[in-house]
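Asks: What shape does this take:
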Amino acid sequence: MTKPPSFLSKRRTMLMAAVAAPLAVAGLGRAAAGPAPKTIRISAKKFQFIPAEVKLKRGEEVILELSTQDVLMGFSLPDFKTRADLVPGKTQTLRITPDKTGEFVFLCDVFCGSGHEDMSGKLIVT
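Replies: Below you'll find the predicted structure:
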């Protein structure tokens, strides 16, 4: 004949089940959400963006990691109503999900010197 489980053993089992159930549900939710968004690094320096051309797919979420080492700059993607201030030595992140196809200009919108007017890049969405 086996001994009945003690009160503490029953309590421990119930507590573990109460904690495990929400964690299991949370894990299923993450798996169903799909893959993590792709990260694209864009560096700004007098008077260019590197890379100057970025290719994305319509409807696919991406994270843009923006940085500069020179001076304060801006990043503006007007067709997607997106912008950020770029501070030397810091990384700024923007999440975008392109909802239209075509070629779109991104540019520096903070005056950064005599070549500022030509500082732009191209976002190509297919």
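Asks: From here on, just use CA atoms for contacts and neighbour counts.
Replies: Will do.
Asks: Thr68 and Phe49 touch, don't they?
Replies: No: using Cα atoms under 8 Å, Thr68 makes no contact with Phe49, being 9.3 Å away.
Asks: Would you mind listing the residues touching both of these two?
Replies: Contact criterion Cα atoms under 8 Å, 6 or more residues apart in numbering; residues shared by Thr68 and Phe49: Ser43.
Asks: now the other sequence, so there's something to compare against:
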Amino acid sequence: MKKIKVKKYGLELVFVVIVIAAMIPIVLDAVANVKNQGENQGTRVEISMSGFTPPVIRAKAGEKITIQLVNPDNSQHSDGGGWHQFASDELKIDYKLPPESTKTIQLKVDQPGEYVFYCDVCCGGKENPSMQGKLIIT
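Replies: Got it, this is the predicted structure:
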């Protein structure tokens, strides 16, 4: 009788070990995702018909800057078809965002200073103060 119990528990033990082994990659991936959420996810910048929110981004010279660009406008806008732009002549960048989209960009600026960024697609273009913002590097 004892031999049967040993075999029964032995099979259950093998099953438990297999289940735990199968769960290890899933748990490790979940832990890594939670850890990454605590790290710098960057600055969220919304670009809409009313401009940039926030209009000022601050960063330190030489550090990687992560910016999540968000365009909430839809394609029904008559001015620019809902498209927006995140551009800077000084930084030589030009990103265009289709309607209702998100794009994450990364920059590294080595020189301290104030760098103007703008949207020249709609709403009066880069001459409109609300369609401009500043990247301040210290």
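Asks: Tell me where structure 2 has strands.
Replies: 43-48, 51-53, 56-59, 64-71, 84-88, 93-97, 101-108, 113-118, 132-137 (DSSP state E).
Asks: just those: most buried one?
Replies: Among the strands of structure 2, strand 84-88 has the highest mean neighbour count (mean count of other Cα atoms under 10 Å), at a mean of 22.
Asks: What separation is there between the aligned partner of Gly74 of structure 1 in structure 2 and Gln106 of structure 2?
Replies: Mapped onto structure 2 by TM-score structural alignment, Gly74 of structure 1 lines up with His84. Distance of His84 of structure 2 to Gln106 of structure 2, computed by Cα to Cα, to the nearest Å: 18 Å.
Asks: residue contacts, the residue nearest to Pro54 of structure 2 when sequence neighbours are not counted?
Replies: Setting aside the residues directly before and after it, Pro54 of structure 2 is nearest to Val45 in space (Cα to Cα, 6 or more residues apart in numbering), at 6.0 Å. When contacts are counted by Cα under 8 Å, 6+ apart, Val45 of structure 2 touches Phe52, Thr53, Pro54, Ile67, Gln68, Leu69, Val70.
Asks: Now which residue in structure 1 aligns to Val45 of structure 2?
Replies: Using TM-score structural alignment, Val45 of structure 2 pairs with Ile40 in structure 1.
Asks: Looking at the alignment, what corresponds to Glu65 of structure 1 in structure 2?
Replies: Aligned partner of Glu65 of structure 1 by TM-score structural alignment: Val70.
Asks: now Arg12 of structure 1
Replies: Match for Arg12 of structure 1 (TM-score structural alignment): Phe15.
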